[in-house]
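> following is a predicted model, sequence given first.
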Amino acid sequence: MRDASCIFCRILAGEAPAHVVHEDELVMVFLDINQASPGHLLIVPRVHVPYWWELDEAHAAHMGVIARPLMQALREALQPDGINILQNNGRAAGQEVFHVHMHLIPRWQNDGRLGKPPKYEPQEVMAERAARIRAALANIRQA
């Protein structure tokens, strides 16, 4: 499935430029045009779906599997102190392109590149959230 208005679909089709670092039958990996840090990569599946929960298992699994050697390559090529894996779903979560994708963002100590500190919740709030998520996951697995 392809969406002609989607920039990632146009890149996948060779209709828009990108600095590709890897491609195979399931994904294409290229530098993000808006580099959060030097070497910021996007792993983009060859199927057009807006959100991770709509992605088939083969593409989802492959994106996770291919992230490991890509991270190794980033470490070798750029020597970052760390790497963020980021995957946003929905405008409220920071998604800007509605074609599922995963970010690999090299990080250097004290680079100041990413957001505010986390908000720490009370343990009872965290326990209740975790229980709700576990119950939802159990329901999904039973379906």
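Perfect, I can see it now.
> alpha carbons only for contacts and neighbour counts from here, please
Noted.
> residues contacting the most centrally placed residue in the chain?
Central residue of the chain (Cα atoms, centre = their mean): residue 102, 1.5 Å from the mean position. Residues near residue 102 by Cα atoms under 8 Å, 6 or more residues apart in numbering: 42, 43, 44, 63, 85, 86, 87, 88.
> of the residues you listed, grab the buried ones for PyMOL.
To isolate the buried ones among the contacts of residue 102 in PyMOL, judged by 16 or more other Cα atoms under 10 Å, type:
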select buried, resi 42+43+44+63+87+88
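> can I get the contacts of residue 102 in a markdown table with distance to residue 140 and secondary structure?
Formatted as a markdown table, those follow (distance: Cα to Cα, whole Å; DSSP: H, G, I helix; E, B strand; the rest coil):
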| residue | distance to residue 140 | secondary structure |
| --- | --- | --- |
| 42 | 28 | strand |
| 43 | 26 | strand |
| 44 | 25 | strand |
| 63 | 21 | helix |
| 85 | 25 | strand |
| 86 | 24 | strand |
| 87 | 21 | coil |
| 88 | 21 | coil |
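> next, the one to line up against it:
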Amino acid sequence: MDCFICRIVARDAPASFVLEDQSTVAFVDIRQPNEGHILVVPRVHIETIDLLEKPLASDLAWSTVRTARAVRRAYRPPGMNVWESNGEAGGQEVPHVHFHVLPRHHGDGLLRVYPDAHPRTFGPADPALEAIAERVRRVIS
């Protein structure tokens, strides 16, 4: 398998690391739409978030929190995005789970969640929301 993130973790590709522990690493993304954009990844190759087991998911979440705190302290941004994408349709560009930590600034024009879409919006007690919840509850583990 030729995974760019796995090559970085193995030190077969260059990266500027900001955090390393037994199960995760965080490094500076080569794309810096705002300075301080960091990726947090598991050391083992796992393609999508739904394939993570609880111990690694917990470690990855904690490393992401630690990284976000560090970015907040280092850059003092007025906002921050943390996201993870899955599958081509979801915008995943590298098939290895990775969380983005991106400092945000007023007017930076980045990452509008629904830039041109008009998502359906429901009232909090709408039965459609309960139907969605039930569909997911049936298969949650």
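Arrived safely, thanks for sending. None of these values were measured; they are calculated from a predicted model.
> ok so, going back, what do we get in structure 2 for the residue nearest to the centre of structure 1?
The alignment partner of residue 102 of structure 1 in structure 2, by TM-score structural alignment, is residue 99.
> try residue 113 of structure 1
So, by TM-score structural alignment, residue 113 of structure 1 is matched to residue 110.
> check contacts around its match.
residue 33.
> now do the strands in structure 1.
Using DSSP state E, the strands of structure 1 run over 20-23, 27-31, 41-45, 82-86, 102-107.
> which of the ones you listed sits closest to residue 134 of structure 1?
strand 82-86 (21.9 Å; Cα to Cα).
> relative to structure 2, which residues correspond to that closest one?
The aligned range for strand 82-86 of structure 1 is 79-83, by TM-score structural alignment.
> what's the mean distance for the matching stretch versus structure 1?
When structure 1 is overlaid, stretch 79-83 of structure 2 sits 0.9 Å from its aligned residues on average, using mean Cα distance after the TM-score superposition for structure 1.
> which residues are in contact with that stretch?
By Cα under 8 Å, 6+ apart, stretch 79-83 of structure 2 touches 68, 72, 99, 100, 101, 102, 103, 104, 105.
> likewise for stretch 50-65 of structure 2?
Contacts for stretch 50-65 of structure 2 (Cα under 8 Å, 6+ apart): 19, 23, 24, 25, 26, 40, 41, 42, 46, 99, 101.
> what does stretch 10-29 of structure 2 give?
Against stretch 10-29 of structure 2 from outside (Cα under 8 Å, 6+ apart): 4, 7-9, 36-44, 56, 59-60, 63, 67.
> first-to-last residue distance for that stretch?
Taking Cα to Cα, to the nearest Å as the measure, stretch 10-29 of structure 2 stretches 16 Å from start to finish.
> and it, which stretch of structure 1?
The aligned range for stretch 10-29 of structure 2 is 13-32, by TM-score structural alignment.
> distance check, residue 59 of structure 2 against residue 51 of structure 2.
14 Å.
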